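[1] Return atomic coordinates for the entry below.
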Amino acid sequence: MDSRSDIREFLTTRRARLTPEQAGLPNFGGRRRVPGLRREEVALLAGMSVEYYVRLERGNATGVSESVLEGISRALQLDDAERTHLYDLVRSANEGARPRQQQRPARQQQVRPGVQQTIDAMTGVPVVVQNGRLDVVAANRLGFALFSEAYVQPQRPANLARFVFLDPRAQTFFRHWDDTAYQSVAVLRSEAGRAPYDRALSDLVGELSTRSDAFRSLWASHDVREHRTGTKSVHHPVVGDLDLSYEGMELSSERGLILLAYTAEPGSSSHDGLQLLANWAATTDAAASTSSPVPTEATDA
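    A predicted model of the protein is given here:
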């Protein structure tokens, strides 16, 4: 991935989405040749020369200070995820050559036994541990049961972005597939800013871009998102519709991994569905291991 090109595309797409009125600038009418703000308007709002901003938007991030990035973040009204992404892109562009450790093939991530024991003890809620590529690195029994459809695919570790875009089951499993697809790509785009030389991530993006028109279109939008909290509405093949909330927590002892715990409103049909799912998981032992396919009952139900 090319950090200089990503800076250019990211700033251009952020600039295009803002109108002068949204930015607090007067609109003198007339025909505008570009959607959204002009470069000189961004420079004015950020408190810098037009030449300097143009240089940065072209991907030349050499020597860019934090105050400059803060000014651009305010001018373009970036949210926290977008601001972090801009900083990541500039840092990567200034690193120059690929860090030696990132040139090697990525080894499969694992959690420490203590982390696995902890999530296994959380028997009442589905828990999965993901990396920035949306690989499912670990899960408890109920977490494996919840995402059993993703384990029909042969690749290990199971990857939720690959499931979303390349497996027809995902269109039924995720009841709001469009939202899930958008969020998945935005998370991957954020990870690309943090780790532009991650070979496994580059391979995944290349595979999805080649095989999915939907992914290719969403990737071009350069939208980013942090996987912190939200809702997930799924249709599970065993227990039916589930409306779940999730909270994401970074594992301080496992760099780059996030723990996601899913819950349902007490007394709701989704809460009852999770209890049924837990009973089903216990009888089928759906969480035998990350490398074993789920039992056939999960796919035939």
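
[2] CA only for contacts and neighbour counts going forward, please
    Noted.

[3] Could you measure from residue 183 over to residue 191?
    Taking C-alpha to C-alpha, to the nearest Å as the measure, residue 183 falls 12 Å from residue 191.

[4] For the two, indicate the residue with more neighbours.
    residue 191 (23 against 19; other C-alpha atoms under 10 Å).

[5] Spit out the contact partners of the more buried one.
    By C-alpha atoms under 8 Å, 6 or more residues apart in numbering, the residues touching residue 191 are 132, 133.

[6] if you set the cut-off to 6 Å instead, what comes out?
    residue 132 (C-alpha atoms under 6 Å, 6 or more residues apart in numbering).

[7] buried stuff in stretch 124-139?
    Residues of stretch 124-139 classed as buried: 125-139 (neighbour count, 16 or more other C-alpha atoms under 10 Å).

[8] just the strands in this structure please.
    If DSSP state E is used as the criterion, the strands of the chain fall at 127-131, 136-139, 229-236, 240-250, 257-263.

[9] As CSV, these with distance to residue 74 would be great.
    CSV is the format used below for those (distance: least, C-alpha to C-alpha, whole Å):
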stretch, distance to residue 74
strand 127-131, 30
strand 136-139, 35
strand 229-236, 24
strand 240-250, 27
strand 257-263, 28
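
[10] run this one through as well so I can compare:
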Amino acid sequence: MLRRLLDSMAGFPAFATNHRLDVVAWNALGAELIGGLGEPAGRDRNNARYLFLDPASRVVHPEWEDRAAEAVGQLRVWSGRYPDDAELAALIAELTALSQEFRRIWDSGEVVMCAAGRKRLRHPVAGLLTLDFETLHVPAAPGETGLVVHVFSAEEGSEEAAALARLTEAVRVAHRP
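    Modelled structure (predicted):
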């Protein structure tokens, strides 16, 4: 059902994450906007691991420090909510061991939850985009943790809307049978 919903939003880049910041579902435009999700050998599908361990994330996210603080803040919230999640604890331990920047932000104790606003992203075809975003929480089924859907859009008639339309067309052509 979630995948059908994301696919029906073809003109809006969208993807869903779990409490570990794993990208678990996306539409074609969302995969293209945040880079490489649709490719088996593409970027790491865990947003925190991608931000802290892949230098390409700094190209995609010109406001990298803000995105990094959001990721750490979200992991802090989820680790408090799910203290027995061994995979989440392992992810935090891995990032702590491998990234001085993760350790610095984690040690600050800051909690950041991202609900709506604007984000800047750089794409090789569309260029630098400043897009509006909303995060939508999908309620959890019994025994599960729920998901967060991230949806991006541009103001109609703006340069970003034109760039997003170009990106949408490029994705459509690339996925044509």
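
[11] What would you report as the TM-score here?
    Remark: TM-score between the superposed chains equals 0.89 [TM-score structural alignment, normalised by the length of structure 2]; 173 aligned residues with a C-alpha RMSD of 2.1 Å.

[12] coming back round to it: report the two of the buried residues of stretch 124-139 of structure 1 separated the most.
    Maximum pairwise distance in the buried residues of stretch 124-139 of structure 1, criterion C-alpha to C-alpha, is 23.1 Å, between 125 and 133.

[13] Quick check: of the buried residues of stretch 124-139 of structure 1, which lies closest to residue 238 of structure 1?
    Closest to residue 238 of structure 1, out of all of those and judged by C-alpha to C-alpha, is residue 126, at 15.1 Å.

[14] So the closest one is in contact with residue 262, correct?
    Yes. Contact criterion C-alpha atoms under 6 Å: residue 126 of structure 1 and residue 262 qualify, at 5.4 Å.

[15] closest to residue 151 of structure 1 out of the strands of structure 1?
    Distance to residue 151 of structure 1, taken as C-alpha to C-alpha, is lowest for strand 136-139 among these, at 9.9 Å.

[16] what's the matching range in structure 2 for that closest one?
    Following TM-score structural alignment, the aligned partner range for strand 136-139 of structure 1 in structure 2 is 23-26.

[17] Show me the helices in the stretch 101-250 of structure 1, by range?
    Secondary structure of the stretch 101-250 of structure 1 (DSSP state H, counting those that start in this stretch): helices at 113-121, 141-146, 160-166, 169-173, 177-194, 199-211, 213-219.

[18] right, and those helices - which one's nearest residue 52 of structure 1?
    Using C-alpha to C-alpha, those put helix 177-194 closest to residue 52 of structure 1, at 22.2 Å.

[19] Which positions within that closest one qualify as buried?
    Buried, per 16+ other C-alpha under 10 Å, within helix 177-194 of structure 1: 177, 180-194.

[20] again, but for stretch 148-167 of structure 2
    Applying 16+ other C-alpha under 10 Å to stretch 148-167 of structure 2 flags 148-154, 160-161, 163-165, 167 as buried.

[21] for it, how far is the first residue from the last?
    Per C-alpha to C-alpha, stretch 148-167 of structure 2 runs 24 Å from first to last residue.

[22] Just tell me the aligned range of it in structure 1.
    Under TM-score structural alignment, the match for stretch 148-167 of structure 2 is residues 258-277.

[23] what do you get for stretch 69-87 of structure 2?
    Going by TM-score structural alignment: stretch 69-87 of structure 2 matches residues 182-200.

[24] Run the chain-centre distance for that stretch.
    Computed by C-alpha atoms, centre = their mean, to the nearest Å, the separation of stretch 182-200 of structure 1 from the middle of its chain amounts to 7 Å.

[25] Ok, stretch 114-124 of structure 2 next?
    Distance, stretch centre to chain centre, for stretch 114-124 of structure 2: 9 Å (C-alpha atoms, centre = their mean).

[26] which bit of structure 1 covers that stretch?
    Using TM-score structural alignment, stretch 114-124 of structure 2 pairs with 227-237 in structure 1.

[27] Need the contact partners of the matching stretch.
    Contacts of stretch 227-237 of structure 1 (C-alpha under 6 Å, 6+ apart): 173, 174, 175, 241, 242, 243, 244, 245, 246, 247, 248, 301.

[28] if you set the cut-off to 8 Å instead, what comes out?
    The contact list for stretch 227-237 of structure 1 (C-alpha under 8 Å, 6+ apart) reads 146, 172-176, 187, 240-249, 298-299, 301.

[29] Find the centremost residue of structure 1, please.
    Centroid-nearest residue in structure 1: residue 187, 1.4 Å away (criterion: C-alpha atoms, centre = their mean).

[30] State the distance from the closest residue to that residue other than its chain neighbours to residue 192 of structure 1.
    Distances taken as C-alpha to C-alpha, 6 or more residues apart in numbering put residue 225 closest to residue 187 of structure 1, at 5.1 Å, once the chain neighbours are dropped. Distance of residue 225 of structure 1 to residue 192 of structure 1, given as C-alpha to C-alpha: 12 Å.

[31] try residue 206 of structure 1
    For residue 206 of structure 1, the distance to residue 192 of structure 1 equals 12 Å [C-alpha to C-alpha].

[32] Would you mind finding the match for residue 46 of structure 2 in structure 1?
    By TM-score structural alignment, residue 46 of structure 2 lines up with residue 159.

[33] my bad, residue 8 of structure 2
    Per TM-score structural alignment, residue 8 of structure 2 is aligned with residue 121.

[34] What number of residues are in the vicinity of that match?
    12.

[35] got the contact list for the match of residue 46 of structure 2?
    133, 134, 135, 136, 150.

[36] Out of those, which are shared with structure 2?
    Mapping the contacts of residue 159 of structure 1 onto structure 2 (both residues aligned by TM-score structural alignment, their matches' C-alpha atoms under 8 Å) leaves 133, 134, 135, 136 still in contact.

[37] Out of those, flag the one nearest to residue 201 of structure 1.
    residue 133 (6.1 Å).

[38] related to what we said a few turns ago, distance check, the residue nearest to residue 187 of structure 1 against residue 191 of structure 1.
    9 Å.

[39] likewise residue 199 of structure 1?
    Counting by C-alpha to C-alpha - residue 199 of structure 1 and residue 191 of structure 1 are separated by 12 Å.
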